[in-house]
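*Asks:* only the shape, not the letters, is given here:
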C-alpha cells in the first residue's frame, strides 16, 4: 500500500525522533518503571499529542492510516510510549465525537498541546471482556453547589487504567442505574475532583514504564453537563472508539514485531557458529524468512483495516488486524530470542523486553479470544 508524501514525511520524522530521543532511555525506563515525561514533551512538540484533535483546537487531525503509522513507529522504539499516546488519543477522540462545544473548547486545545494527559476508564476488576457487567455507578441528584442545578455522584473502582496516575482528564463509563446493564453512560471527569484517588500501580510483566493503575471514586461529584452520551449509550460509544483503538494496538504489535525481527537479523548476520554466520544455517534462515513474511502480513492487514475504518467503522477488519498482529508480535519476539540463543534470555539484549511487551497486545483493548468472537460473529449470514 503506497503512502502519500505527507504520510512518509510524518513516518520519517517520528522514526528520527524515536532514534534520537527514545531508544537510549528505554532500558532504564523499563527497569525503574517510570514513564519518560521528556519523551512525552517531545511528542507534544511534534504535535503528536493532537493526532485526533481537529485543527481548530490546535490538533493535526490525521487520517486513520497516518495514525497507524505513528503507532507502529513509536512502538518499534518503546511500546509504553506508544500505548500512553494511543490512550490519550482515545480520550481526545471521545471528547471530539461526543463532547459539547464547551467541552471541546475547555479541553481539546490543552490536550493537543500535551497536557492534561487523557485516560480511558472502562475496565473493572470484575468487568474486563464484558464491560456491561461494570459496577461503577453515577447517580443523578440535586447539586450541592450553587453554580449548577444537578450533578452526578460517582462511586466505584476502575482497573488497568493506562495514564491513571499522570492523567488530568478521564473518560469514565458508569451505570446511571447500578442494577440495569443498559444504563452504561460515558462521562468526562477532571482528575482533580474531590473523592477521586489513584490506587495500586500495577507491577507488570512487560510495558513496565507505562503508568497502569486503579482509580477509586468515592462520592465524586461532577456537573450533569459532563455526561458525554445519552443515558445508556456509553457502550455503543466505547465500541465505536475502540475499533480505531484496536487498529492502533495492531499497529503497535507490528512495531514490536518489526523491532524484534530487525534485531534477530542483525544478530544472525554477526554471530558465527561452525565458521559461518548463523543466518547461513538453513534452520535460522527459514525461521527469519517466516518471521519477515508474518510481520509484513500483519502490517498489510493493519493498514487495510485503517483504510476501511476511514470510511466507517469496520469491526471485523479491525479485529482481524489486532488478532493476527498481536499473535504475530508474540511469535516473532519468541523466535527472536531463539535466534539469539542464551543471550536472548538476558537483559543485555532488547529481545527479552520485546517478548515481555508483545504479550500485552494480545490482551488489552480486547483479548485475542474476543477478537475471534467478533470475527466469527461477522461471518454469520
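*Replies:* Structure's in. What do you need? On a predicted model such as this, the values are computed, not experimentally measured, just so you know.

*Asks:* okay, CA-based contacts and neighbour counts for the rest of this
*Replies:* Will do.

*Asks:* show me what the longest helix seen in the chain is packed against.
*Replies:* Using DSSP state H to define each element, the chain has its longest helix at helix 234-270. Contacts defined by 3 or more C-alpha pairs under 8 Å, 6 or more residues apart in numbering; DSSP states H and E place helix 234-270 against helix 64-77, helix 79-98, strand 184-190, strand 276-277, helix 282-310, helix 315-340, helix 351-360.

*Asks:* so which bits of that helix are buried?
*Replies:* Buried residues in helix 234-270, counted by 16 or more other C-alpha atoms under 10 Å: 234-235, 237-238, 240-265, 267-268.

*Asks:* put this next to the previous one:
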C-alpha cells in the first residue's frame, strides 16, 4: 500500500550563496522536466495519430521503441544532474498516455495531458535518504549533488503521526517510492513523500457471493443494497446539503473576483491572487473530506453485512454529466472505495447495469 505525506522542507546549508544556487538547481530541473514531459507526450500523440490511431500497427510500435533516454527530443534540454529525469519522464508520459487511451482519447471524450510549468519535480525514492541530525532533534534528507534538506514539521495536529512515519522510514520499516517536489504559492518548497507500507490484510470471513451493489444516484449521492437481501439498503449523503455548501462557495468566489476587479495590477498582483488559490484549496479539501466520509461509510456497511464483493456501477462520461453534481470528483470517490475495501479484504468489481440485480436497477434513487 502507498501513502503520501506532504512535508515542508528547506535546504540545510549555512552558506547563503550555496543555498541560492541549490534552490536555482531545483527550479531549473523542474523547468527542464516540464519541457521533456510536453515534448515526450507530443511525440507519442503525433505517432498515434499518424498511425490512424491504431495501437497495434507496426508503425506505431516502432515509433514507441524509438522513445528512449537518448531520443533526439531531449537533445537540447539541460536536465538536473543525478535526478534521472529522462527515465521519470518516459515512465510518467507512458502511463498518462495509456490512461488517456483507456478513458476515451480515440473517441474524443478525453484530451491528452498538457503539463504545466509548475508540475512537481519527480525524484526517485532511492535518492531520498532520511537521517537524524547529530543531536537527533531534526530529520534531514540527503538528496542528489550533496543537497541536504531539513524537514519543517511545525506544530500541527498531525505532528506525532508524521514523526512516527519518518522514524519508520529512517529505521527502514517503510520504503520510499518516487516522490514529488514543488514550490507552493508562498514560495515554500514542499515534498510529497510517497511511502510503500506493507500491511497485512485483515482476516475477514464474508458470506460467499454476497455483493454490496453501489451506484451514484440522482436523488442521493450514493445508493447501496445487498444482492441476496435487497431489503437491506442504505442511502448516503444529501444533495440539498451539498448544493447549499456549493452555493456558499460560489457566492464567496464571486465576491473575491469582484474585489479583484477594483484592485490595481503591478507588483502586488501575485499576492492578490493568493486568496483565490487558498479558496480553491478549501473547495478541494471539502470534496476530499466528503468523499472520505462516503467511502468509509460504504466499506463499513459492507463489513457489517459480510459482503465478499462490492460492485460499483460503471460511470461513463455521458452518465456522469447527467448526475446532479456533474463536476463532482466521482473518480476520486471510486479510488477511495477501492483502496479502503481492499485493505479489509473485500473484492471490488465494476459492473454494467445488466450485471446488477433487478431490484437494484428498478430502484427510484438510481434511475
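*Replies:* Now that the structure is in, tell me what you want to look at. Remember, predicted model here, so these are calculated numbers, not experimental data.

*Asks:* can you calculate the TM-score here?
*Replies:* Once superposed, the chains reach a TM-score of 0.26 (TM-score structural alignment, normalised by the length of structure 2), with 151 aligned residues with a C-alpha RMSD of 6.2 Å.

*Asks:* picking that back up, compare the helices and strands packed on helix 234-270 of structure 1 and give me the one nearest residue 218 of structure 1.
*Replies:* Checking these against residue 218 of structure 1 by C-alpha to C-alpha gives strand 184-190 as the closest, at 12.9 Å.

*Asks:* what packs against the next helix or strand after the closest one?
*Replies:* Once strand 184-190 of structure 1 ends, the next helix or strand along the chain (criterion: DSSP states H and E) is strand 196-201. Judged by 3+ C-alpha pairs under 8 Å, 6+ apart, strand 196-201 of structure 1 is in contact with strand 212-223.

*Asks:* can you give me the angle the strand it packs on makes with helix 79-98?
*Replies:* Counting by axes from the mean of the first three to the mean of the last three C-alpha atoms, to 10 degrees, strand 212-223 of structure 1 lies at 20 degrees to helix 79-98.

*Asks:* for strand 212-223 of structure 1, which positions count as buried?
*Replies:* Neighbour counts over strand 212-223 of structure 1 (16+ other C-alpha under 10 Å) mark 212, 213, 214, 215, 216, 217, 219, 220, 221, 222, 223 as buried.

*Asks:* tell me the two of those residues that are most distant?
*Replies:* 212 and 223 (26.9 Å).

*Asks:* contacts only, for residue 333 of structure 1.
*Replies:* By C-alpha atoms under 8 Å, 6 or more residues apart in numbering, the contact set of residue 333 of structure 1 is 256, 257, 260, 261, 351, 352, 354, 355, 358.

*Asks:* can you tell me how far residue 41 of structure 1 sits from residue 111 of structure 1?
*Replies:* For residue 41 of structure 1, the distance to residue 111 of structure 1 (C-alpha to C-alpha, to the nearest Å) stands at 12 Å.

*Asks:* of these two, who's got more company?
*Replies:* residue 111 (26 against 16; other C-alpha atoms under 10 Å).

*Asks:* which secondary structure element is home to the more buried one?
*Replies:* helix 101-112.

*Asks:* cool, and residue 288 of structure 2?
*Replies:* Residue 288 of structure 2 belongs to helix 274-304, assigned by DSSP H and E.
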